[in-house]
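Peer 1: here is the input, now give the coordinates:
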Amino acid sequence: MLATDYLNHFNEIVMLIEMMPDMPDMIEDCRLWRPKSYQQHFRDSGFSEKELAIEAYDHVPNKFRTPFEATIAQMDAVILFTLGRMEAAHGAGDDQRLKFDCATSVEMLHKIMQVANGIIHGTTHVMQQGEIDDYMGV
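Peer 2: The predicted structure is shown next:
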């Protein structure tokens, strides 16, 4: 009952983060990114079946919706953390740190997106919060 189109919201920012070390002016586009709920993403999209996707979300069984929402919250947190680190490295002119931060962030975001994709396709596996906390130094 979940649509993979929602992951495009995250694929776009991950692509921008990947490009940042080589194209630092992409920081402006990164600054525009904001977390969006599943339903908000579809309200704002041109997806042909967006009304169905929005309505179906209310019928997603909790055994899928709960881990999905937890995974999305993890992804939002890592992206916002990453954007802050990128801003700091970019502002300091520290190209090596920017490159490292972007690469490690993209790796973590790909892991989280794989989990989200799995949930969309019917699994209930989630990433351990400890792994996210370790990444963010919490």
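
Peer 1: okay, CA-based contacts and neighbour counts for the rest of this
Peer 2: Will do.

Peer 1: which is the next helix or strand following the helix ranked longest in the chain?
Peer 2: With secondary structure taken from DSSP state H, the chain has its longest helix at helix 62-92. Note on helix 62-92: by DSSP states H and E, the next helix or strand toward the C-terminus is helix 95-120.

Peer 1: just want the angle from the longest helix of the chain to helix 95-120.
Peer 2: Helix 62-92 and helix 95-120 are oriented at 170 degrees to each other (axes from the mean of the first three to the mean of the last three Cα atoms, to 10 degrees).

Peer 1: now do the buried residues in helix 62-92.
Peer 2: 64-65, 67-68, 71-72, 74-80, 82-83, 85-86, 89-90 (16 or more other Cα atoms under 10 Å).

Peer 1: likewise for stretch 122-137?
Peer 2: 124, 126, 127, 132.

Peer 1: please apply the same query to stretch 37-49.
Peer 2: 38, 39, 41, 42.

Peer 1: run this one through as well so I can compare:
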Amino acid sequence: MTLAEPTLGEGHLSADRLAAANINPRTGLATDYLNHFNEVVMLLEMLPDMPDCAEDVLDWQPLSYEQHFEASNFAEKHLAVDAFRAAPAAVRKALKDVVATLDTAVCEKQGRLRESDDIAAIAPVIARQTVEEVKPLIATASAIIHGHLDPASVAETDSQASIDALFA
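Peer 2: Just a heads-up that it's a prediction; the model follows:
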């Protein structure tokens, strides 16, 4: 006997329960995941004024959606993971694609910090690039989570444009 996969809007994944937990009932995604990126962005932006933040930036590690919630204090973390797994495949893929680009962008900045002999000199450049490259990716991820973007269009345009911009 095979158990049916949970479905968004049904059972413990009811729209009311998801909404009460700050999980989008249509996408099955929670914006709490973006805190993982917002924290490192804040640190990257603070680098010019506080170069000692570099250590915290270097401690940051990419986390998948599920890894983030498994390690978080989010009250409904198990519900968030279940809803993610029940989310439409195209929505999950679109988010994963943007997150892969986000991870690459942040890791690239970490690499530049590690290689630098003068963090104070490179910090303004890294902070500017963070605003120009990373913040728009977080906005795209937020739009996916909120159901404001067609996942197919994100996969075809935004993610590729963001990847191209990183290596231009």
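
Peer 1: what do we get in structure 1 for residue 45 of structure 2?
Peer 2: Structural alignment (TM-score structural alignment) places residue 45 of structure 2 against residue 18 in structure 1.

Peer 1: quick one: residues contacting its match.
Peer 2: 102, 103, 106 (Cα atoms under 8 Å, 6 or more residues apart in numbering).

Peer 1: ok now stretch 64-72 of structure 2, how far from the chain's centre?
Peer 2: 11 Å (Cα atoms, centre = their mean, to the nearest Å).

Peer 1: and what of stretch 125-141 of structure 2?
Peer 2: 12 Å.

Peer 1: look up how far residue 135 of structure 2 lies from residue 15 of structure 2.
Peer 2: 29 Å (Cα to Cα, to the nearest Å).

Peer 1: to clarify, my last question referred to residue 119 of structure 2.
Peer 2: 21 Å.

Peer 1: quick one: which of those two has more around it?
Peer 2: Using other Cα atoms under 10 Å as the criterion, residue 119 of structure 2 and residue 135 rank with residue 119 on top: 19 against 16.

Peer 1: surely that one touches residue 112?
Peer 2: No. Taking contacts as Cα atoms under 8 Å, residue 119 of structure 2 lies outside contact range of residue 112: 9.1 Å.

Peer 1: got any residues that touch both of these two?
Peer 2: Shared contacts of residue 119 of structure 2 and residue 112, defined by Cα under 8 Å, 6+ apart, are absent.

Peer 1: hang on, the earlier thing: can you redo the buried residues of stretch 122-137 of structure 1 as CSV with distance to residue 115 of structure 1 and secondary structure?
Peer 2: Formatted as CSV, those follow (distance: Cα to Cα, whole Å; DSSP: H, G, I helix; E, B strand; the rest coil):
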residue, distance to residue 115 of structure 1, secondary structure
124, 9, coil
126, 6, coil
127, 7, coil
132, 13, helix
